[in-house]
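S.K.: below is the sequence, then the predicted model.
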Amino acid sequence: MLEKRQISKGTFFLIAVLLVWVKTYTSYKLEFNLGVKGSLQEFLLLINPLSATILLFGLALFAKGKRACWWIVILSILMTVTLYSNIMFYRFFDDFLTLPNLLQTDNVSNMTDGIFSTMYGYDFLYFLDVAILIFLLRKVEITEVRLRKSMASLAIMASLVIFTVNLTLAEIDRPQLLTRTFDRNYIVKYLGLYNYTIYDGIQTAQMESQRAYASSDDLTNAKHYTSSHYAEPNEELFGIAEGKNIIKIHLESFQSFLIDYELDGEEVTPFLNRLAHGEDDIQYFDQFFHQTGQGKTSDAELILDNSIFGLPTGAAFVTKGQNTFQSLPAVLNQEKGHTSAVLHGDYKSFWNRDQIYKQFGIDYFFDASSYHMEDDAVVNLGLKDKPFFKESIPMLESLDQPFYAHLITLTNHYPFILDEEDASLARGTTGDKTVDGYFQTARYLDEAVEQFFDDLKEAGLFEDSVIVLYGDHQGISENHNRAMSEVLDTEITPYQNAQNQRVPFMIRVPGMEGGVKHTFGGEIDVMPTLLHLQGVDAKPYITFGTDLFSDEHDETVAFRDGSFVTPTYTSVAGTMYDTASGEVLESNQETERLMEKVSEQLQLSDDVLYQDLLRFHSISNFEPVKPKEYFYGTKSTE
């Protein structure tokens, strides 16, 4: 019988480090769009997996003999799971995992089609190093090394030295890396995925502890900011829609580039195009941007109904579902007597809606259990948009008027799947199945909205209602830049990616003429706009946006990662561009002021959510919402 070949524990350690290092660096280049520029950033990307890898495997060396090697295998498995989970998440959401995301596992399980579509045939290679290590342990004999503890200590010291050098060089290239940026891409690019995971855990623990120590004094800065940031309403429009219904239509994943876009000479969204050009007295804001973060659709709902930004990590709908809010539905109910309802062809637990809507003071929630969910009427996440809108009309008719109704579509959702019999437009021809399918589902959504407008008119609900249509977030992520460069016939630069965050905002107000408005704005501005149209002064409330129709409206549009767009400047990852031309500009006193302003706005909004500060905010004509008074029924598929 042949004797097993011997290798030392130190050799096994070095092999494990090398395998993880190569695998991680390869994944950086293949899977993530980190925006690496210059030799220094390339060097940092190369070395940043080492410090965490050497540290973790070094700790395993304190164990004796083969046991140390098995601990290295276990740690390698954990690091592989961390890496591959982030790869899957990034392919789907164009972002990195955070600990709060892990609370959203119910949502991920409801996205089966999308998750499986992000798996590639070569993915098994990300687990190959674990298989190699296990093979070695079975085929070779591990010999102990002298001065075992000294070797482990040396590995830990080496990891700390590498991390110190890594962080020092990163701070030279990106000052205040860990304190100034909201962008997870920066942390991964400069410090590595594993260090980012540790950093995220520390940050999450710190943020979760903030609520316990908060007091009414912590609300002072936010109150001062929103008061000084307030924009006086347009006198001619203040109260013009008082007593009218509000019907808000959520255009899932709909980006503004689709408006007037032609595919092979055919309009993709002919009905929405007509609305954008003033049909039915619609006003179309063509410089309107989504401002969502990891919460995506739920962030859009939060921002529009509360004029508060989503969180830098995770979804506030999930992690802050017990917070106090002063939401648009509750304010309209108390000040103007509006009944409120949300209608959606998915089940109520998705995004924790059945809980957080109670915090918002929403009277009725018609979820999938209120609709006919036959197999031929369901695709992707839930009920197709056409039957959804058709079945929603009787529900709207049942509401006491005036009402505030929010209808959430979902057919035009990644991975943009549509049954053949529902397709009235050919797929795109870029060769990217996501982008090519996007045109078909967008057309289907367009037809569904047209049908809904006709049904509203027939039901007598159209003329006496404010109609709002908005895109919640981008549909095509930066992972599809090659195809998008073909679609838009332009190079997709960081500047162009920022411009691609435009989503439609259309509003019909009885008594106002339609047309195109070029005002820069974002989702944060919707609540104060609707309040002023209803004759409710937004000033007493904590709102971080301003009235889109006000002469004092602030046209600085902040993105969740700290970038921003104004009519003059576009800032992306610290680089300044001319908004009109895309030309790179040198920073100046004005751009520095804008960066500080955006940072302050985001930080104060985060303080409000993390510390649950609205529980300390008293308004004379507003009573805190009592969530226990709201009940949405028990029928569910859970």
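M.R.: Received, thanks. Residues are numbered from 1 along each chain as shown.

S.K.: drop to CA atoms for contacts and neighbour counts, all remaining ones
M.R.: Fine.

S.K.: so how many other residues sit close to Thr490?
M.R.: If you count neighbours by other Cα atoms under 10 Å, Thr490 ends up with 11.

S.K.: OK, contacts around it?
M.R.: For Thr490, the contact set (Cα atoms under 8 Å, 6 or more residues apart in numbering) is empty.

S.K.: same thing with Gly192?
M.R.: Per Cα under 8 Å, 6+ apart, neighbours of Gly192: 45, 48-49.

S.K.: again, but for Gly511
M.R.: Gly511 makes contact with Ile240 under the criterion Cα under 8 Å, 6+ apart.

S.K.: what do you get for Leu18?
M.R.: Contacts of Leu18 (Cα under 8 Å, 6+ apart): none.

S.K.: and the strand or helix carrying it, which residues are buried?
M.R.: If you go by DSSP states H and E, Leu18 is part of helix 9-31. Buried residues in helix 9-31, counted by 16 or more other Cα atoms under 10 Å: 9-10, 12-13, 16-21, 23-25, 28.

S.K.: for the lengthiest helix in the chain, the distance to its chain's centre please.
M.R.: Looking across the chain with DSSP state H, the single longest helix is helix 65-93. Averaging C-alpha positions (Cα atoms, centre = their mean, to the nearest Å) puts helix 65-93 25 Å from its chain's average.

S.K.: here's the one I want to compare it with:
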Amino acid sequence: MVAIMNTVRRSTFWTTFILVMLKIMLFRHFVFDNVEIVRLFSDAAAILTLMFVLELLTSVNWKMTVFTIFNIVMSLLLFACTVYFTFYGSMPTYTALSGANQLGQVQDSVTATIQTKDYLFFVDFVVLALLYAVTLRSKNRVTKSTRVGKPLYVAIALLLTIGASALYIRANHDISNELVQSERLGVLNYQVATAINARIENEAIADGSVNETQAALEQLESDYLTGVGAKVEAGSNSFFGVAKGMNVVVIQMESFQDILVGMDIDGQKVTPVLDDLIKNSFYFSNVFQQIGPGNTSDAEFLSNTGIYPTGDIAMSKGYGDRAIPSMPRLLAKYNYVSNTFHVNDVTFWNRNDLYPALGFTKYYDKPSFTDDKFNAFGASDEELYRVGMEKLSSLHDKNTPFYAQFITASSHHPFVIPEEFREIKLPAELEGKQLGHYIEAAKYTDKAIGDFIQALKDKGMYDNTVLVIYGDHFGMQTKDNDPAWVEQTLGMKYEERLSRFNIPLIIHVPGIEGQTSTKVGGQVDIMPTLANLLGLNLKDEGYTVFGRDLLNTSNNVIGMRYYMPTGSFFNDDIMFVPGTGFDDGTAYDINTLEPVADFSQYRDDYDYIMSLMKLSDEYVKLSPKR
């Protein structure tokens, strides 16, 4: 073993390279389910580039320490990217990884996501530590090398690896599908390509203006709708102004998928409150999440603005310094007070920047609530609504119209709630399973909403309040809930993406007979739909949105990225996921959840969504700073 350790010391560079490349192969196996040798050349070029730089900058006596640190850093990066992919289904960029400081707030979720196999990235350190311990015990000291390096050869090799990386990036930088691009380039070159593309995009809009983007959007809509079907603008037809002057309460349910609505477990309803509310509400059963790396905070951004997240950074972090056109800002013109309630600290996902950016009058965060230690976030949904009712009652008593947003947290991953709050008896096959915990948490979420609705009625506020209730994003992770097992256990069709990303949207307007719609929609459509009900014509108000009023749209198509690659979309017929582009993509029937072989007739939808999201990105990037 001493001889082995001495060999490792003498060949630190190549030992480190081999170890890192083995971990790259492990990473590709975990994330992409394959290890294509040809793809490893891009990884090798990037790794060698960094290592040659270190070789040139490091003295002989420090090489083992420096390359050991490099190995550690790469191991941590690959570990983090693997865990990130497991949770998000996306390859993280340097901008997404910059939000790692938020992980402490969701420690339980992070811990639940890590799998035992992920620790294989660190096995070599255990082996090397044992070898090092043996050499110490043998007292066999290795004399420090005084050999002179060969900087010229290393510099030439460095230029060659930089050139190779540049060629790989140039050949693949224009692929919009992030997963395909990252698989071809590898984790390091993918970061470089992302930075280059971001610079190109920012330079392209540097001389642009919001007005130019608005004009381009109008032209895009006009071109797309030619021969496709007329879109009725918000405020020009059905249900316009039926809720004019009413208060608005928006409830964003944590991790709430649409499959929970109407679910029955051994004769026990999981969502009896929502089921009853739907009977007299507008219920959209084919609405899908559209969030980016900001998750819940991105859902807040979407529902309040009708603007797509950029997908590369949480909107609260990247654009919290802007004055974003939003529902709170619009309603402020009509003397509404806008409050938002969340039991976590307001700095979580930079909400202390997000809420001013969205124009909220006031926010209530962790110090406003009594911590009943419901879960890692602290206070329960019941406590959330208790405080909310106090504040809203005060406004009601002053005859002040309000727009109130509640961000629930009691059904947050990993969904384990205190035993005294569990109100459903699970069958044996669900006991101790994530799906079982998820159902228990959803049942509690539903009950708390019911108590809140009753409080609104008791206070005489219910008959003058519009209720908007929707899910922020999926709950069940595929790694813990095999789709085939879910189908068998629940007795329903369950597709890994269509079912998982499907969230409920319920809008209750007092005195208006609702209806159930299977029209496809997204979180980007919530703001224009609500504006129509409140009698606010967004075009007349000078507001630009990238969603549609679901009550007055003859057809719809929405884009999604981050949890699926850019270019993915949902329309009233299919869910489409691109390959390198449209032609090699895949599609699923939105009703049967079965694969669709021929989707060629939907190319216009693909081109439209690609252009629409690009314009949305331009719009938010050009929005004025506060």
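M.R.: Good, I have the coordinates. This structure is a prediction, so every number in the text was calculated from the model and none was measured.

S.K.: follow-up on the earlier one: wait, which of the contacts of Gly192 of the first structure is closest to Val165 of the first structure?
M.R.: If you rank the contacts of Gly192 of the first structure by distance to Val165 of the first structure using Cα to Cα, Asn48 comes first, at 9.9 Å.

S.K.: angle of the helix holding Leu18 of the first structure against helix 65-93?
M.R.: Per axes from the mean of the first three to the mean of the last three Cα atoms, to 10 degrees, the angle that helix 9-31 of the first structure makes with helix 65-93 is 10 degrees.

S.K.: immediately after helix 9-31 of the first structure, which helix or strand?
M.R.: Counting by DSSP H and E, what follows helix 9-31 of the first structure is helix 38-60.

S.K.: what residues does that next one touch?
M.R.: Residues outside helix 38-60 of the first structure that contact it (Cα under 8 Å, 6+ apart) are 13, 17, 20-21, 24-25, 28, 36, 68-69, 71-72, 75, 152-153, 155-156, 158-160, 162-163, 166, 169-170, 173, 189-195.

S.K.: also stretch 394-410 of the second structure?
M.R.: Defining contact as Cα under 8 Å, 6+ apart, one finds that stretch 394-410 of the second structure is touched by 245-254, 328, 331, 335-343, 374-375, 377, 380-381, 384-385, 392, 417, 441, 444-445, 461.

S.K.: one more time with 6 Å
M.R.: Stretch 394-410 of the second structure is contacted by residues 247-254, 336-342, 380-381 when judged by Cα atoms under 6 Å, 6 or more residues apart in numbering.

S.K.: stretch 315-329 of the second structure now?
M.R.: 304-305, 338, 350, 353-354, 357-360, 624-626.

S.K.: make it 7 Å
M.R.: 294, 297-298, 304-305, 309, 338, 349-351, 353-354, 357-360, 527, 543, 623-626 (Cα atoms under 7 Å, 6 or more residues apart in numbering).

S.K.: which one's the longest helix in the second structure?
M.R.: helix 178-205.

S.K.: what mean distance separates it from the matching residues in the first structure?
M.R.: In the superposition against the first structure, helix 178-205 of the second structure averages 3.8 Å from its aligned positions (mean Cα distance after the TM-score superposition for the first structure).

S.K.: which of the residues in that helix are buried?
M.R.: Under 16+ other Cα under 10 Å, the buried positions of helix 178-205 of the second structure are 178-194.

S.K.: same deal with stretch 264-274 of the second structure?
M.R.: In terms of neighbour count (16+ other Cα under 10 Å), stretch 264-274 of the second structure has its buried residues at 269-274.

S.K.: how far does it stretch from start to finish?
M.R.: Using Cα to Cα, to the nearest Å, one end of stretch 264-274 of the second structure lies 13 Å from the other.

S.K.: same question for stretch 556-569 of the second structure.
M.R.: 10 Å.

S.K.: contacts for it, please.
M.R.: Residues contacting stretch 556-569 of the second structure (Cα under 7 Å, 6+ apart): 88-90, 176-179, 290, 292, 311, 520-522, 570-572, 575-578, 605-606, 609-610.

S.K.: contacts only, for the aligned residue in the first structure for Val577 of the second structure.
M.R.: Aligned by TM-score structural alignment, Val577 of the second structure pairs with Val572 of the first structure. Neighbouring residues of Val572 of the first structure by Cα under 7 Å, 6+ apart: 494-495, 563-564.

S.K.: want to throw those into a markdown table with distance to Ala205 of the first structure, neighbour count and secondary structure?
M.R.: Shown next, in a markdown table, are the contacts of Val572 of the first structure (distance: Cα to Cα, whole Å; neighbours: other Cα atoms under 10 Å; DSSP: H, G, I helix; E, B strand; the rest coil):
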| residue | distance to Ala205 of the first structure | neighbour count | secondary structure |
| --- | --- | --- | --- |
| Pro494 | 32 | 18 | helix |
| Tyr495 | 34 | 23 | helix |
| Ser563 | 25 | 22 | coil |
| Phe564 | 28 | 23 | strand |
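
S.K.: how many residues are close by Leu457 of the first structure?
M.R.: Quick fix: residue 457 of the first structure reads Lys, not Leu. Neighbours of Lys457 of the first structure under the rule other Cα under 10 Å: 12.

S.K.: what separates the counterpart of Thr271 of the second structure in the first structure from Gln440 of the first structure, distance-wise?
M.R.: In the first structure, the residue matched to Thr271 of the second structure (TM-score structural alignment) is Thr269. From Thr269 of the first structure across to Gln440 of the first structure, the span is 10 Å (Cα to Cα).

S.K.: ditto for Ala16 of the first structure
M.R.: 47 Å.

S.K.: for Glu335 of the first structure, same thing?
M.R.: Distance, Glu335 of the first structure to Gln440 of the first structure, using Cα to Cα: 42 Å.

S.K.: who has more neighbours out of these two?
M.R.: Between Glu335 of the first structure and Gln440, counted using other Cα under 10 Å, the more crowded position is Gln440 (26 against 14).

S.K.: just say helix, strand or coil for the equivalent of the more buried one over in the second structure.
M.R.: Under the alignment by TM-score structural alignment, Gln440 of the first structure pairs with Glu440 in the second structure. At Glu440 of the second structure the chain is in helix, as set by DSSP: H, G, I helix; E, B strand; the rest coil.

S.K.: now do the one 5 residues further on
M.R.: When the structure is split into helix, strand and coil by three-state DSSP, Thr445 of the second structure lands in helix.

S.K.: that one - how many residues pack around it?
M.R.: If we define neighbours as other Cα under 10 Å, then Thr445 of the second structure has 24 of them.

S.K.: what about the longest helix of the first structure, how far off from the second structure?
M.R.: When the second structure is overlaid, helix 65-93 of the first structure sits 2.6 Å from its aligned residues on average, using mean Cα distance after the TM-score superposition for the first structure.
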